[in-house]
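**Q** Predicted structure and sequence below. I'll ask about it afterward.
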Amino acid sequence: MDQVKYDNLKLGEKGAIISIIAYICLTAIKMVIGYTSNSEALKADGLNNATDIVASIAVLVGLRLAQRPADNDHTYGHWKAETVASLVASFIMMVVGLQVLYEAASSIFEGKSESPDLIAAWTGIVCAAVMYFVYRYNKRLALKIKSQAVMAAAKDNISDAWVSVGTVIGIVGSQFGLPWLDPLTAVLVGLLICKTAWGIFREATHHLTDGFDEALIIAYRDTISNVDGVDEVRDLRARNYGNNAVVDVVIVVRADMDIQTAHDISTNVEDEMFREYDVYTVHVHVEPGLDDSGKENTEYHYSKEANG
């Protein structure tokens, strides 16, 4: 199972590399056309793609670091490297977003009087189409390898496509005697960059502080409760290592049960969690419930850990 996950990380690198290549090309095109056509919105869109280069590189670096096996000082592996890289990328994106906001707001207050050349609008249309196709590729890849990082990259791709569409609207609108509409669109682009950066920061910090989806916790509990031999789920916790879910569960079984039967029940719990949710590791701790006489045997405890 570990090898399959490592192979998926390797395959996920392709999506990050394609995004990097696309963003480099689109950034260069948008910045050149933006300056020559005097379009603040297209320049802001270009800076947005520049931050996406950094974000995609962070995803690529994270995917590669996460492939490193466990060692003496990383006994759980390097899965969280991807999350740390995303956190760094969010800081960079926020700085650029604030810079775009500052320059766009300055342009509005200075009273821009010239509308950008329509070539800027055509550039935005072509770039939006390119990002849409990159989005479709990364989305298919993310679903295939079940990668949250690649799916996040795909969502970023489609977000950039919509930003380019908004840029085109602002540029075209400025042709109708509303030159301020172009820098106003740049402001909206800057706000979107900041919003995206905040979303990445919030998700990364949530994972790094061992936050976990409450709905999944409830689903895990229901699934384990339905395993034959499990009388009660006394405690259940989960956390993320990169894209991998690690589950710790305390189950209650009959106190008069022999250790081999308890072992088999814990194995069934693990197998069910691997099959239903593809979790990475399940640690099952078994505690005694009541025996046939209605008494609790407090001397019986059994723990078992398994990796998917």
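**A** Sure, I can see it.
**Q** okay, CA-based contacts and neighbour counts for the rest of this
**A** Fine.
**Q** Shouldn't Gly77 be within a strand?
**A** No - Gly77: not assigned to a strand; according to DSSP: H, G, I helix; E, B strand; the rest coil it is coil.
**Q** gap between it and Ile145?
**A** 19 Å (C-alpha to C-alpha, to the nearest Å).
**Q** swap in Glu299?
**A** Note on Glu299: its distance to Ile145, by C-alpha to C-alpha, is 44 Å.
**Q** can you give me the helices for the stretch 151-300 of the chain?
**A** With DSSP state H, counting those that start in this stretch as the criterion, the stretch 151-300 of the chain has helices at 181-208, 214-225, 259-277.
**Q** Off-centre distance for stretch 97-110?
**A** Mean-position distance between stretch 97-110 and its chain equals 29 Å (C-alpha atoms, centre = their mean, to the nearest Å).
**Q** tally of neighbours for Ser113?
**A** 13 (other C-alpha atoms under 10 Å).
**Q** mind listing what the nearest residue to it once chain neighbours are set aside touches?
**A** Spatial nearest neighbour of Ser113, chain neighbours left out: Pro179 (5.8 Å); criterion: C-alpha to C-alpha, 6 or more residues apart in numbering. Applying C-alpha atoms under 8 Å, 6 or more residues apart in numbering, we find Pro179 in contact with 112-116, 173.
**Q** here's the one I want to compare it with:
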Amino acid sequence: MKPLLGRITHALAPHSHDTNDKTDSALESSSRGMRVLAISFTVLMATAAIQAVIVVASGSVALLGDTLHNLADALTAVPLAIAFSVGRRPATRRFTYGYGRAEDLAGIVIVLLIAVSAALAGYEAVVRLLDPQEMRAVGWVAGAALIGFAGNEWVARYRIKVGREIGSAALVADGLHARTDGFTSLAVLLGAGGAALGFPLADPIVGLLITVAICFVLRDAAREIYHRLMDAVDPALVDEAERILSAVDGVRRVGSVRLRWIGHALHAEVEILVNHDMSVVAAHKVAVEAEHRLIHELPRLRAATVHTDPHGPAGADHHTTLATHRTH
């Protein structure tokens, strides 16, 4: 992939400054994401396979729900891997911002997979509640529950840590999903304990509780993806961008600051005001410095577009022509 070179235009129009190290960082983020997905997929598929064998031997509906959840969690690695791969493609004349939004589409698929696993687990729990059956191999069920918890908690920590470091909402959502899988695995122990004490309904009841837990994860994951689709960012990032811009020599005032996530990289569009009697060359220098500072000091910011406006003289309106076209 060719490195993105800095592009400079005149001072009183937007211009963009992309640095090679930011491009390399973005590629490294995608590579880290792919490694996380490959490792977590292997761990979760192994966990689900072990649990599936014990489901057949025991007939535990709670363990079945947990196994389905683990399987769904493992399969979410597939759309995410595709998204990370697609997101590395360079921008084109049609997709001028690149393909980073593929991660958000993968997030939607993840939410749907979580919803399907909740529906299947809930259905099986209700069926078993209406037609109770004796659980077999209770000790093996308990062991499978502990295996499920250990595998999911490890994967959850790994995904959430890397997801936050590279700014991937989809990977964080996937990690939250895995974390809940771990706690629902522990819940299977309750079903096994109840069955051992002669209470067969404990197993389907725990299955229903697991379904409720999956629904809570579904809500959190859907909210995380919704925020990304709506271009929501942490207000603290906007505050930090304003602080960085205000500290640039020559910036009299900071105008609008807009940030958006494209995949796991931030893009910024900002306005700064400089002295109205400043030369074009000097104003251009201030804009480039503002751009440079933003890209290097704002976490995970890959590109910034800076627009300069003249500050003063008093009473002057430099946007009269655009007044009817601006939204507030």
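**A** All right, it came through fine. As the structure is a prediction and not an experimental result, all values here were calculated from the model.
**Q** just to revisit the earlier point, tabulate the helices of the stretch 151-300 of structure 1 (a markdown table), appending mean neighbour count and distance to Tyr6 of structure 1.
**A** Formatted as a markdown table, the helices of the stretch 151-300 of structure 1 follow (neighbours: other C-alpha atoms under 10 Å; distance: least, C-alpha to C-alpha, whole Å):
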| stretch | mean neighbour count | distance to Tyr6 of structure 1 |
| --- | --- | --- |
| helix 181-208 | 21 | 20 |
| helix 214-225 | 15 | 24 |
| helix 259-277 | 17 | 17 |
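**Q** could those be laid out in a markdown table, adding distance to Ile251 of structure 1?
**A** Converted to a markdown table, those look like this (distance: least, C-alpha to C-alpha, whole Å):
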| stretch | distance to Ile251 of structure 1 |
| --- | --- |
| helix 181-208 | 25 |
| helix 214-225 | 8 |
| helix 259-277 | 8 |
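**Q** Which one, of those, ends up nearest to Lys155 of structure 1?
**A** helix 181-208 (10.2 Å; C-alpha to C-alpha).
**Q** Just tell me the aligned range of that closest one in structure 2.
**A** Mapping helix 181-208 of structure 1 onto structure 2 (TM-score structural alignment) gives residues 202-229.
**Q** for structure 1, which helix is longest?
**A** helix 2-37 (DSSP state H).
**Q** what's the matching range in structure 2 for the helix or strand that that helix is followed by?
**A** Using DSSP states H and E, the next helix or strand after helix 2-37 of structure 1 towards the C-terminus is helix 40-66. Using TM-score structural alignment, helix 40-66 of structure 1 lines up with residues 61-87 of structure 2.
**Q** Can you give me the buried ones in the matching stretch?
**A** Neighbour counts over stretch 61-87 of structure 2 (16 or more other C-alpha atoms under 10 Å) mark 61-81, 83-87 as buried.
**Q** Then stretch 45-60 of structure 2?
**A** For stretch 45-60 of structure 2, by 16+ other C-alpha under 10 Å, it's 45-48, 51-52, 54-55, 58-60.
**Q** how big's the offset between the helix or strand where Asn138 of structure 1 lies and structure 2?
**A** Counting by DSSP H and E, the element that carries Asn138 of structure 1 is helix 119-145. Following the fit onto structure 2, the mean deviation recorded for helix 119-145 of structure 1 is 3.0 Å by mean C-alpha distance after the TM-score superposition for structure 1.
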